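Trainee: With the sequence up front, the predicted model follows.
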Amino acid sequence: MNLSSAFRLSPAQAMPAAYTHLRNLVAYRELIYYLVVRDLRARYKNSVLGFLWSLLNPLALMLVFTTVFTIMRPGHNIQNYPIYVLCGLLPWNYFAAGLLGSTNSIVAGAGLIKKVYFPREALPIAAVLSQLVNFLLAFVVLFVALVVFQSPWSAWLWLLPLVILMQTCFILGLSFILATINVFYRDVMMIIDVVILAWFFLTPVFYPISAVPATVNLLGFTLPLHRLMYVLNPMASLINAYRDILYWGYRTDLDFLVRTLITSLVILIFGYWFFQRYS
């Protein structure tokens, strides 16, 4: 089936009952676990430091950004900048690595697909979950930084799993879409590299949103740039939530939680439907 002909299928033909698909995934949970472990072992195979790289990578990037923006080019006077940048850098690394790994998961797993039957969605799911493991391990760096800089622990820390879950749903939704398109058009991987780089600079990962003009005039219209960044860029909203909880120490706005949760679920459901339509 090619990409154009797939759009002629009805949603009823393309996606059976969600319960059936979820039941299949649960039945193959051991396979997903195996794929996650295999991916982690392959990533750190023949590596002297092994899983320590999941800690050293964000630590090194944090030191680079701290050196550049607080020593070489001070300006925004952000207190405890290492914590500030880690609150943006860790979620971003999870997003970028999860998206890149899952986009190529179906193509890379073609050999396994030909040998044995299993739910194809297990491949992008496993790719994202393996990056989730690295993401959770990297939190050690952030928590150590909180202790070193004597930053108070937030009473709203219990909201952190919800934010991580919302981000995971968002990544999975995009992964299903991109992994599907990548089967038909291998240019997707090259395009994603460029898009993620541009997306990184359009997201307040290492800079405060106050560094961006609050409004911008375009063709005679005044656009609320700050609001558009959060509404049109889910990663900006998610990173803001991480900072609210871990850096500022207060509860992120309820309307944000509801809006971001709905957005993440819509993208996840659409992405899964899109994936099943071409399976």
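Mentor: Okay, I see it.
Trainee: From now on I want contacts and neighbour counts done on CA atoms only, so please keep to that.
Mentor: Will do.
Trainee: gap between Ala14 and Cys169?
Mentor: 21 Å (CA to CA, to the nearest Å).
Trainee: again with Leu238
Mentor: Noted for Leu238: a distance of 12 Å to Cys169, by CA to CA.
Trainee: residues in contact with Asp193?
Mentor: For Asp193, the contact set (CA atoms under 8 Å, 6 or more residues apart in numbering) comprises Leu100.
Trainee: can you do 6 Å?
Mentor: With contact set as CA atoms under 6 Å, 6 or more residues apart in numbering, Asp193 has no partners.
Trainee: next one: Gln131
Mentor: Gly98.
Trainee: tell me the SS of it?
Mentor: Three-state assignment for Gln131 (DSSP: H, G, I helix; E, B strand; the rest coil): helix.
Trainee: One more: Thr203?
Mentor: Reduced to three states by three-state DSSP, Thr203 is coil.
Trainee: Now it: closest residue in space, sequence neighbours ignored.
Mentor: Leaving aside its chain neighbours, Thr203 sits nearest to Ala236 (5.4 Å; criterion: CA to CA, 6 or more residues apart in numbering).
Trainee: Over to Arg243?
Mentor: Cys87 (5.6 Å).
Trainee: So what touches the helix or strand containing that neighbour?
Mentor: Using DSSP states H and E, Cys87 maps to helix 81-103. With contact meaning CA under 6 Å, 6+ apart, helix 81-103 is reached by 124, 127-128, 131, 135, 175, 178-179, 205-206, 239, 242-243.
Trainee: Which one of these is nearest to Val163?
Mentor: Tyr242 (7.3 Å; CA to CA).
Trainee: what helix or strand is that closest one on?
Mentor: In this assignment (DSSP H and E), Tyr242 forms part of helix 234-243.
Trainee: Second structure for comparison follows:
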Amino acid sequence: MVLHTKANHRDLLIELIRTNFKLRYNNSILGFFWVLMKPFLYFLMLFVVFTAFRGGEASAEYGANLLLGIIIYTLVNEGVIFGMHALTDLAGVILKVNFPRQVAVTSAVFMAVVNFAFNTVILLILAILGSFAPTIEGFLYFVFILSMTIFALYSISLFSSILLVKIRDLHHIMELVMQLVFWGSAVFYSIDDMSGAFGQLIRLNPLALVIHASRKALLEGDIIHVKAMIIMSLMSLALYFLGNLFFKKNIKRIAEFI
């Protein structure tokens, strides 16, 4: 019975992911092609602009670092936004079908993960052209960082998906917050180049550390910020337990707000 229930939940998760996919790309002319094009066009724009600021000096290393930063930021941005809309986007399904509502949150965050997986294709091509080859240790550390980040996004979404139903302006607030996060997350620069009070402030941003550690691990094979990653993992775990309690407490009354 337990295995049967888990199988049903898995099938439901797959179906909800398909539904999310159709809702987001069905009315788009280019459809899923935008998943690849958006970060790539963003990368080209920033690469051209900041290469000009660097005196026209372009390198595969800077390109790979920039693209990885954009891809990770896109994962976090989409994870936050998609997860926040998990309940409102599937309101029609939620009001008609009885299933664990956490599955809706999981499917929304997983959409961001799927997009991330496709975006890494571009990074892989650039890595091959630039002769970047991650070490086994570096790759495994990157997988750990990535897993921790995805888990944190899910934990945050347990709160935000409920709050958005009650506070609709949260969508606009979070879009503004994520724009500010972009400029403070070392996406198009390295925190190694930042010093003084501003540098210290940037280092307080968890996403900046995630991007920096990912770059070093995947592109150079260096293992850095281990203590910070462990602390963030523990914080994500605590956030998950609190988020789960918050979600279960409020989800039963959410139908009247949707």
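Mentor: Here it is on my side, so go on. What you see is a predicted model; the values in this text were computed from it and never measured.
Trainee: if we can go back for a sec, matching residues in the second structure for the helix holding Cys87 of the first structure?
Mentor: Across the second structure, the stretch matching helix 81-103 of the first structure (TM-score structural alignment) is residues 62-84.
Trainee: how far apart are the matching stretch and its match in the first structure?
Mentor: In the superposition with the first structure, the aligned residues lie an average of 1.0 Å away from stretch 62-84 of the second structure, counting by mean CA distance after the TM-score superposition for the first structure.
Trainee: got the angle between the helix holding Tyr242 of the first structure and helix 81-103?
Mentor: 140 degrees (axes from the mean of the first three to the mean of the last three CA atoms, to 10 degrees).
Trainee: residues in the second structure aligned with the following helix or strand past helix 234-243 of the first structure?
Mentor: Once the chain leaves helix 234-243 of the first structure, the next helix or strand it forms, by DSSP H and E, is helix 254-278. The alignment of helix 254-278 of the first structure onto the second structure (TM-score structural alignment) covers residues 226-250.
Trainee: Can you list the buried residues in the matching stretch?
Mentor: Residues of stretch 226-250 of the second structure classed as buried: 229, 232-233, 236-237, 239-240, 243-244, 247 (neighbour count, 16 or more other CA atoms under 10 Å).
Trainee: Spell out the residue ranges of the helices in the stretch 101-250 of the first structure.
Mentor: Applying DSSP state H, counting those that start in this stretch to the stretch 101-250 of the first structure gives helices spanning 105-108, 110-115, 122-148, 160-184, 187-201, 225-232, 234-243.
Trainee: In a markdown table, list the ones you listed along with distance to Asn46 of the first structure.
Mentor: Below are those laid out as a markdown table (distance: least, CA to CA, whole Å):
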| stretch | distance to Asn46 of the first structure |
| --- | --- |
| helix 105-108 | 21 |
| helix 110-115 | 24 |
| helix 122-148 | 18 |
| helix 160-184 | 28 |
| helix 187-201 | 26 |
| helix 225-232 | 41 |
| helix 234-243 | 33 |
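Trainee: Among those, which comes closest to Ser47 of the first structure?
Mentor: Nearest of these to Ser47 of the first structure, taken as CA to CA: helix 122-148 at 15.3 Å.
Trainee: The closest one versus helix 81-103: what angle between them?
Mentor: Using the same axes, to 10 degrees: helix 122-148 of the first structure against helix 81-103 is 170 degrees.
Trainee: Identify each buried residue in helix 122-148 of the first structure, please.
Mentor: Under the neighbour-count criterion of 16+ other CA under 10 Å, helix 122-148 of the first structure has 122-132, 134-135, 137-139, 141-142, 145-146 buried.
Trainee: At the geometric centre of the first structure, which residue do we find?
Mentor: Geometric centre of the first structure, nearest residue: Phe95, 2.3 Å, by CA atoms, centre = their mean.
Trainee: got the contact list for the aligned residue in the first structure for Tyr25 of the second structure?
Mentor: In the first structure, Tyr25 of the second structure lines up with Tyr44, judged by TM-score structural alignment. Tyr44 of the first structure sits next to Gly50 when contact means CA under 6 Å, 6+ apart.
Trainee: repeat that for 10 Å
Mentor: Contact partners of Tyr44 of the first structure, counting by CA atoms under 10 Å, 6 or more residues apart in numbering, are 50-54.
Trainee: If burial is judged by neighbour count, which of these pass?
Mentor: Using 16+ other CA under 10 Å, the buried members of the contacts of Tyr44 of the first structure are 51, 53-54.
Trainee: What is the nearest of those residues to Leu228 of the first structure?
Mentor: Using CA to CA, those come closest to Leu228 of the first structure at Ser54, 32.6 Å.
Trainee: what's the angle between the helix holding Cys87 of the first structure and helix 160-184?
Mentor: 40 degrees.
Trainee: Translate Ala217 of the second structure into the numbering of the first structure.
Mentor: Alignment note (TM-score structural alignment): Ala217 of the second structure maps to Ile245 of the first structure.
Trainee: so its match sits right up against Ser151, yeah?
Mentor: No: using CA atoms under 10 Å as the test, Ile245 of the first structure is too far from Ser151 to be in contact (12.0 Å).
Trainee: just to revisit the earlier point, which elements pack onto the helix holding Tyr242 of the first structure?
Mentor: Packing contacts for helix 234-243 of the first structure, counted by 3 or more CA pairs under 10 Å, 6 or more residues apart in numbering; DSSP states H and E, involve helix 81-103, helix 160-184, helix 187-201, helix 225-232, helix 254-278.
Trainee: Can you mark which positions in the shortest one are buried?
Mentor: Within helix 225-232 of the first structure, the residues scored as buried using 16+ other CA under 10 Å are 225, 229-231.
Trainee: what do you get for the third one?
Mentor: By neighbour count, with 16+ other CA under 10 Å as the criterion, the buried positions of helix 187-201 of the first structure are 188-189, 192, 196, 199-200.
Trainee: So which bit of the second structure is it matched to?
Mentor: Aligned by TM-score structural alignment, helix 187-201 of the first structure falls on residues 169-183 of the second structure.
Trainee: roughly how far is the matching stretch from the heart of the chain?
Mentor: 14 Å (CA atoms, centre = their mean, to the nearest Å).
Trainee: mind checking how far Thr88 of the second structure is from Leu95 of the second structure?
Mentor: As judged by CA to CA, Thr88 of the second structure and Leu95 of the second structure stand 11 Å apart.
Trainee: between these two, who's got more neighbours?
Mentor: When Thr88 of the second structure and Leu95 are compared for neighbours, Thr88 comes out ahead with 18 against 12, by other CA atoms under 10 Å.
Trainee: Pretty sure the more buried one sits against Ser160.
Mentor: No: counting by CA under 10 Å, Thr88 of the second structure stays clear of Ser160, with 11.1 Å between them.
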